[in-house]
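Sequence and predicted structure below; questions after.
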Amino acid sequence: MSIFDAKVESVGEGMQTLQPYEGNVLLVVNTASKCGFASQMKPLQQLYDRYKEQGFYVLGFPSGQFMNQEPLDSEEIPDYFKEKYGVTFPIFKKTEVRGENISPLFQQLTNETKGVGSNKIKWNFTKFLIGRDGTILYRYSPSTNPEKIEIDIKEALK
């Protein structure tokens, strides 16, 4: 199955696939508004602003699975990130990124990449760079600063 066929749930639009993003470079990030890494939202937005005209999208998938660091309702999260960090890239509904109810998208992302010790997502702000053809190019740890990913984004956009 192509990554673009994965079903995700959008705030306001319900279930959909990632087909609208096919042919673009994607950075998929599991987010949480109360996580210590939430300050990464600002540089993620800067990357989105810098490269969106070239076909680059950051896609945020909030998760409350790690110490409930996403206590907000799905509908509140996009507004919170917009007000606090100026985020305009797509933020989807709260998503299970591990465990028995893992979303199909994160099931595929974790099955096809290596994590430290296991393939499971261990914390918020794990990031996945996906090429225009749907290939998962890189997996980045939560502590990887978004600015360090820029060189890989530029390469993927070529």
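Now that the structure is in, tell me what you want to look at. Residues are numbered from 1 along each chain as shown.

can we go C-alpha only for contacts and neighbour counts from here?
Will do.

OK, contacts around residue 126?
Shown in contact with residue 126 (C-alpha atoms under 8 Å, 6 or more residues apart in numbering): 29, 30, 139, 140, 141, 142.

Helices along the protein, start to end?
41-51, 77-85, 104-111, 150-157 (DSSP state H).

how about the ones you listed, which one is nearest residue 125?
helix 41-51 (9.4 Å; C-alpha to C-alpha).

Residue 140: neighbour count?
18 (other C-alpha atoms under 10 Å).

whoops, residue 75 was the one
Around residue 75 there are 15 residues (other C-alpha under 10 Å).

is it true that it touches residue 91?
No: the criterion here is C-alpha atoms under 8 Å, and residue 75 misses it with residue 91 at 9.7 Å.

Now the common contact residues for the two.
Joint contacts of residue 75 and residue 91 (C-alpha under 8 Å, 6+ apart) are residue 11.

Could you provide the helices of the chain in JSON lines, with additional columns for distance to residue 135 and mean neighbour count?
As requested, the helices of the chain are exported to JSON lines (distance: least, C-alpha to C-alpha, whole Å; neighbours: other C-alpha atoms under 10 Å):
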{"stretch": "helix 41-51", "distance to residue 135": "19", "mean neighbour count": "18"}
{"stretch": "helix 77-85", "distance to residue 135": "27", "mean neighbour count": "17"}
{"stretch": "helix 104-111", "distance to residue 135": "10", "mean neighbour count": "19"}
{"stretch": "helix 150-157", "distance to residue 135": "10", "mean neighbour count": "14"}
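
ok, structure two:
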Amino acid sequence: MMDKVTKASFYDLEAKTTSGKKIAFSDFRGQVVLIVNTATRCGLAPQFEGLEELHLKYKDRGLVILGFPCDQFAGQEPESNERMEEVCKINHGVTFQLTEKCEVNGEAAHPVFKFLKKKLKGFLGSRIKWNFTKFVIDQNGEPCKRFAPVTKPKDIEKLIQRLLS
């Protein structure tokens, strides 16, 4: 069986919602996708608000934001999937799609992060440095830019506008 990471297309990948429902990335053909590894107890958690602003402003123009909660960095996502989703909604107003918790580094890393890290190297090579690393995928399913955890969502807006125009 072929490893999902070696597949040629972003659209071959999938994830699961916090309740375990499948999210087929093929449903995002023709849209710009922003993938972020998140954590509710991270010092960068205020970025949830900026991500939500981008979501509300551009979702009707074709932007999809997927938050992938991760507990690999200092245990900053200790919540269950259900509780984490609740915390994101109550504390940060999040309405964009969150997935079930996953790993982003190592052998057990989610296939989408293996794919993205292979396509877009970062400061530490392919390894993800911290929570809130962001990846932008264009309308053709091509990863086009990786952003550091400290990059604020508003600083990604110009790229999103350009891709959506």
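Right, received. Where do you want to start? Remember, predicted model here, so these are calculated numbers, not experimental data.

still on that earlier bit, can you tell me which of the contacts of residue 126 of structure 1 is nearest residue 2 of structure 1?
residue 139 (17.2 Å).

So what does that closest one match up with in structure 2?
Counting by TM-score structural alignment, residue 139 of structure 1 lines up with residue 146 in structure 2.

Surely its match is in contact with residue 135?
Yes: contact criterion C-alpha under 8 Å: residue 146 of structure 2 and residue 135 qualify, at 4.5 Å.

can you map out the strands along structure 1?
Assigned by DSSP state E, the strands in structure 1 fall at 7-10, 14-17, 25-31, 56-62, 127-130, 136-140.

okay, those strands in a markdown table with distance to residue 48 of structure 1 next?
Below are the strands of structure 1 laid out as a markdown table (distance: least, C-alpha to C-alpha, whole Å):
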| stretch | distance to residue 48 of structure 1 |
| --- | --- |
| strand 7-10 | 19 |
| strand 14-17 | 21 |
| strand 25-31 | 9 |
| strand 56-62 | 6 |
| strand 127-130 | 13 |
| strand 136-140 | 17 |
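
and residue 113 of structure 1, which of those is closest to it?
The closest of these to residue 113 of structure 1 is strand 136-140. By C-alpha to C-alpha, the value is 6.7 Å.

average gap between that closest one and structure 2?
Taken over the aligned residues, the distance from strand 136-140 of structure 1 to structure 2 averages 0.4 Å (mean C-alpha distance after the TM-score superposition for structure 1).

List the contacts of that strand.
For strand 136-140 of structure 1, contacts defined as C-alpha under 8 Å, 6+ apart pick out 109, 112, 113, 114, 115, 126, 127, 128, 129, 130, 131.

what's the matching residue for the fifth one over in structure 2?
The criterion is TM-score structural alignment: under it, residue 115 of structure 1 has residue 122 as its aligned partner in structure 2.

Its match: neighbour count?
Residue 122 of structure 2: 17 neighbours (other C-alpha under 10 Å).

mind listing what it touches?
For residue 122 of structure 2, the contacting residues are 128, 146, 148, by C-alpha under 8 Å, 6+ apart.

Redo these as CSV? Include distance to residue 61 of structure 2.
CSV is the format used below for those (distance: C-alpha to C-alpha, whole Å):
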residue, distance to residue 61 of structure 2
128, 29
146, 21
148, 25
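
Excluding sequence neighbours, find me the nearest residue to residue 35 of structure 1.
Counting by C-alpha to C-alpha, 6 or more residues apart in numbering, residue 69 is the residue found nearest to residue 35 of structure 1 once chain neighbours are left out, at 5.5 Å.

I'd guessed residue 40 of structure 1 sits against residue 147; true?
No: assessed by C-alpha under 8 Å, residue 40 of structure 1 is found out of contact with residue 147, at 9.3 Å.

Of the two, which one has the most company?
residue 40 (20 against 13).

quick one: contacts for the more buried one?
145, 146.

what residue of structure 2 matches up with it?
Matched across to structure 2, residue 40 of structure 1 falls on residue 47, judged by TM-score structural alignment.

cool, residue 157 of structure 1 as well?
Matched by TM-score structural alignment, residue 157 of structure 1 corresponds to residue 164 in structure 2.

likewise residue 127 of structure 1?
For residue 127 of structure 1, the aligned position in structure 2 is occupied by residue 134, per TM-score structural alignment.
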